[in-house]
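Participant: This is a predicted model, with the sequence first.
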Amino acid sequence: MTDITVRPLGEDDWEDYRSVRLAALRESPEAFAATVEEEEAFDESLWRERMQRSARLVAEREGEAVGVVSVGVARASEGVAGELFGLWVRPEARGSGVATRLVTDSASLAAERGHSHLVYWVGTENGRAVAFASGMGFRPTDYRRPMGVVSEEDGEEEVAMVLALGNDSGPQLRL
């Protein structure tokens, strides 16, 4: 197995992010609220703006992007919690440690940014995603919300799973 590298993308890497994001939307349209047609129409300035709103990490193997994830600030958490979103791995790379590296590096980045927790919304019916998040140390909460896109795999709602960062469990989340 070839080594996986994960690198943060800056504003000037918007084309790299655009490429992997559009690949994700094409391959797994049911996993995202946006469509590939919508995002293909975005101009450079909008892509650059997106790069500033949240951190973007790309996983690469032999120089080819095989996964992506974003880390932002969880809504209504007053900056206490980071939020993991947009996690996607190319089908041929699934099960090879790419998602684990992306989530691990995302958690490190969130901790560096001073977040006490990392929130990850997962479809309540998506057993594989719930098991993966649990295996990474995320714990389910009582917080639920309707899915942005209802699918057979994910169900109609998603659950906030939370990973405490560092040794302290930190303050209670208000999502």
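Facilitator: Here it is on my side, so go on.
Participant: Only C-alpha atoms from now on, for both contacts and neighbour counts.
Facilitator: Noted.
Participant: Quick check: closest non-adjacent residue to the residue nearest the centre of the chain.
Facilitator: With the centre of the chain defined as its mean C-alpha position, the nearest residue by CA atoms, centre = their mean is Phe85, 2.8 Å away. With sequence-adjacent residues excluded and distances taken as CA to CA, 6 or more residues apart in numbering, Phe85 is closest to Ser70, at 5.3 Å.
Participant: list the contacts for that neighbour?
Facilitator: Ser70 sits next to 54-57, 84-87, 106 when contact means CA atoms under 8 Å, 6 or more residues apart in numbering.
Participant: put this beside the first:
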Amino acid sequence: MSQNLHELVVRLTVEEDWKTLKAVRLESLLDSPDVFSATYATAEKYSESQWRDRASHKTQYQYILAIEGTRAVGIIGGTQNSALEFNVVAMWVKSEFRGCGIADLLISAIKELAISKGHYRIVLSVSPHNLRAVSFYSKHCFVFIPEWESLALSTGEKNQKMECFLSPLSNAKRVDINN
């Protein structure tokens, strides 16, 4: 389905976005429960205060939303993991907006965020069997490395880690994540 995205904004969340962040994150977990290590059952129990903290970056997570008009149609998050790597999490686009370039904008924005925080390598975990996701991440210079996520997904399979090396000068198209 082709969408007119003239009102699309891609930006970091702020505390006032907590309800929007909660809604889109829960929707993503309902829509694609087998691709995230987080679960709907866990996320739905977060308090208003926890969602506010997530939206305002008071936790380890930072989220970027793709907002079309007044509704969030995509999300991506980033966090520094225990190995001090910038880890991409929560990548998702509403089904009717897939294939419109929103995922490209989100991944570009998270790369810019990582660079702004001093990271020049980012990682993520994905099922090697999720061919659409693997193809997308490969298009954005991610490659598989021989590391597997220890937490098994609900399907029982494990995700494999992919990495991407960033260069602050390599992105011809810059995305303003502060819009």
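Facilitator: Yes, it's here. Quick caveat: nothing in here was measured; it's all calculated off a predicted structure.
Participant: hmm, back to that, possible to save the contacts of Ser70 of structure 1 as TSV with secondary structure?
Facilitator: Compiled in TSV, the contacts of Ser70 of structure 1 are given as follows (DSSP: H, G, I helix; E, B strand; the rest coil):
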residue	secondary structure
Ser54	coil
Ala55	strand
Arg56	strand
Leu57	strand
Leu84	strand
Phe85	strand
Gly86	strand
Leu87	strand
Ser106	helix
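Participant: now, among the residues you listed, which is nearest to Thr5 of structure 1?
Facilitator: Within the contacts of Ser70 of structure 1, proximity to Thr5 of structure 1 (CA to CA) peaks at Leu57, which comes in at 10.1 Å.
Participant: Strands along structure 2, start to end?
Facilitator: Using DSSP state E, the strands of structure 2 run over residues 8-12, 61-68, 71-80, 86-93, 121-126, 143-148, 160-165.
Participant: what range in structure 1 matches the third one?
Facilitator: Spelled out, that is strand 71-80 of structure 2. Residues 64-73 of structure 1 are where strand 71-80 of structure 2 aligns, taking TM-score structural alignment as the criterion.
Participant: that older thread, ok, which pair from the contacts of Ser70 of structure 1 is furthest apart?
Facilitator: Ser54 and Leu87 (13.1 Å).
Participant: got the contact list for the alignment partner in structure 1 of His140 of structure 2?
Facilitator: Aligned by TM-score structural alignment, His140 of structure 2 pairs with Met136 of structure 1. Under the criterion of CA under 8 Å, 6+ apart, the contact partners of Met136 of structure 1 comprise 100, 103.
Participant: Return the distance of Pro168 of structure 2 relative to Leu113 of structure 2.
Facilitator: Distance, Pro168 of structure 2 to Leu113 of structure 2, by CA to CA, to the nearest Å: 11 Å.
Participant: now the helices for structure 1?
Facilitator: With DSSP state H as the definition, structure 1 shows helices at residue ranges 14-27, 36-40, 44-53, 98-112, 127-135.
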